[in-house]
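*Asks:* here is a sequence together with a model predicted from it:
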Amino acid sequence: MKNRLFSSFILMTIFLLPVLLRAQGQLYYFMDPKDSLIGVKDNKGKVIIPPLGNPIYEPQDLNEPITDSLIFIGDFINDYTGAAGSFGSMYDRNGIFLYRPLAYDAGPDYFEEGLARCMQKGKVGFVNEQGKVAIRPQWDWVSPFNYGYAFACNGCYWDRSKDAEHPPLAYKENAKTFYINREGKSVQLMKQRKTEKDLPVDGGFLPYAFKYTMEERKILEEIGAMEVVSKIWNANQATKAAGKEARLQFEIVGRPSALSPYYKIQGYRYGRFDKEDPFLFYRTLTGDYFQVGWDGKDKTPFTQWLKEQLESCAQYFKDHPDAPNKFDVGRYLDKL
């Protein structure tokens, strides 16, 4: 009964969200002609976020409405330590400041497994997709989440004396390192594996991090049964794939909410549990699938993505007739 009520709530939210956004008014970036800084205003000209942003970090097309629930402004407020740095600020659509994102790849850190890194007073933590702090900033450096865990350290820094462009992470004398779970708690490595899905790191193992309801297990069984997805993944591998290592392992890394009506399902390389970015899928409550780009914005209907991938495999097999993981592409194309 609870699941039905929750599903009904989410479906109602899906239909009402566009109405709510229209009622709220469309938002646009604008440039102040006096100082060329970027701000945000609504379609009636009301300033929602004053001009604070550096034009280098903002969209160039000021005529396109902002569709994101979180709005980045590349202002000149910095938060920097030897290991991590931030620039810019993240706001909600009402212009309320939420957090300072960690600077990553010349922009604000993006979401991995539903969490993105933020900074406060030189320390790094995480926010959820609503922009609320999910894990308090408390480390000098933290990696993005992968397979339910992140690597964190205090007393660490980037040693730019060894490589100015791509410095290695170095450690002070009393530095401490941790593996943390999604609650921000450090987790001790196990000496031996308890299940085949435990994560191997640093000569030990972290326990399998995911827990599911019966309904969610059925969803994973559903996508796991799509053997063609793993065949596509193996198509251009240099060695023959066999056994469990030939199949992607899928885990649910995000659940439907008021802001996102999807289950987010990530494919991992079995045994090593490396995240395979092209194999991130969104599933609606009604069972429709989409393949999603790394930024979570470009959603391709599953059938369209599958057709494109199969055609790409067919061309690859034509160019590489000795490909060790060649399969009958036509068999799957005929079913589309």
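*Replies:* Structure received. Quick caveat, the model's predicted, so the values are computed rather than measured.
*Asks:* C-alpha only now, for contacts and for neighbours.
*Replies:* OK.
*Asks:* next one: stretch 96-110 to chain centre, how far?
*Replies:* Relative to its chain's centre, stretch 96-110 lies at 14 Å (Cα atoms, centre = their mean, to the nearest Å).
*Asks:* quick check: which element contains residue 4?
*Replies:* Using DSSP states H and E, residue 4 maps to helix 2-24.
*Asks:* give me the buried positions along that helix.
*Replies:* 7, 10, 11, 13, 14 (16 or more other Cα atoms under 10 Å).
*Asks:* show me which pair in these is furthest apart.
*Replies:* Between any two of the buried residues of helix 2-24, the greatest separation by Cα to Cα is 10.6 Å, found for 7 and 14.
*Asks:* next up, a structure to set beside the first:
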Amino acid sequence: MKKLIFGILITFLISACSSNEENYLIKFYDGEFDEIGVPSGYLNSKGDTIVPIGKYYYCYTDTIRNFGMIVEKETGKILGIDQNANELFEVYKYDNGPDYTRDGLFRIIQNGKFGFANENGEIVIQPKYKCARPFDNEIAMVTDFCEIKPMENREIWIGDKWFKIDTQGNKIMK
């Protein structure tokens, strides 16, 4: 009886481990080097094509466990996608690439408003701010009133009613 229970337990553990291993995507590309502009896509651990080569202009993330970042062909927008290639949100473009993660969060955009997502691809602060600076020591400066002016290869944000929020989106009253 002990051997049977032990066998069932081992079988359960092996199947649990193998199912976890299949929950990721691996980037592959059509070229000698992986660089922006080289067609790329994603395979699952079984070798099945989930995102065919060339569907997106570029795939930033080499291994997708929770979410990855890609560049859309038509618009050049950086999007967050899940393991099934479902689009989650638009990632704010900064320094010609995806926004940097600061204090575990990066900026996202929806309908012209800024919010924040975490490294698991979960939206932590819903997009509701006209402009938002990145977090620094768990505080971000945001505003509901901001004019965004393009200038050369960057943007200038003009606003006078900035306030602080914490990493949960709560307004800081200091």
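*Replies:* Cool, got the structure. None of these values were measured; they are calculated from a predicted model.
*Asks:* distance to residue 91 of the first structure added to the buried residues of helix 2-24 of the first structure, as a markdown table?
*Replies:* As requested, these are exported to a markdown table (distance: Cα to Cα, whole Å):
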| residue | distance to residue 91 of the first structure |
| --- | --- |
| 7 | 29 |
| 10 | 24 |
| 11 | 26 |
| 13 | 22 |
| 14 | 22 |
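*Asks:* dump the residue contacts of the residue lying closest to residue 24 of the second structure once chain neighbours are set aside.
*Replies:* Once flanking residues are discounted, residue 24 of the second structure sits nearest to residue 65: 4.6 Å by Cα to Cα, 6 or more residues apart in numbering. If you count contacts by Cα atoms under 8 Å, 6 or more residues apart in numbering, residue 65 of the second structure has them with 23, 24, 25, 83.
*Asks:* how about the last one, what's its match in the first structure?
*Replies:* Applying TM-score structural alignment, one finds that residue 83 of the second structure aligns to residue 93 in the first structure.
*Asks:* sec struct for its match, please.
*Replies:* Here residue 93 of the first structure is coil, with the state taken from DSSP: H, G, I helix; E, B strand; the rest coil.
*Asks:* what's the match for residue 135 of the first structure in the second structure?
*Replies:* For residue 135 of the first structure, the aligned position in the second structure is occupied by residue 125, per TM-score structural alignment.
*Asks:* show me what the strand or helix carrying its match is packed against.
*Replies:* Assigning secondary structure by DSSP H and E places residue 125 of the second structure in strand 123-129. Counting contacts by 3 or more Cα pairs under 8 Å, 6 or more residues apart in numbering; DSSP states H and E, strand 123-129 of the second structure is packed against strand 105-110, strand 113-118.
*Asks:* adding distance to residue 2 of the second structure and mean neighbour count, write these out as CSV.
*Replies:* Below are these laid out as CSV (distance: least, Cα to Cα, whole Å; neighbours: other Cα atoms under 10 Å):
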stretch, distance to residue 2 of the second structure, mean neighbour count
strand 105-110, 48, 23
strand 113-118, 45, 22
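*Asks:* could you export the ones you listed to TSV, including columns for distance to residue 166 of the second structure?
*Replies:* Below are those laid out as TSV (distance: least, Cα to Cα, whole Å):
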stretch	distance to residue 166 of the second structure
strand 105-110	11
strand 113-118	11
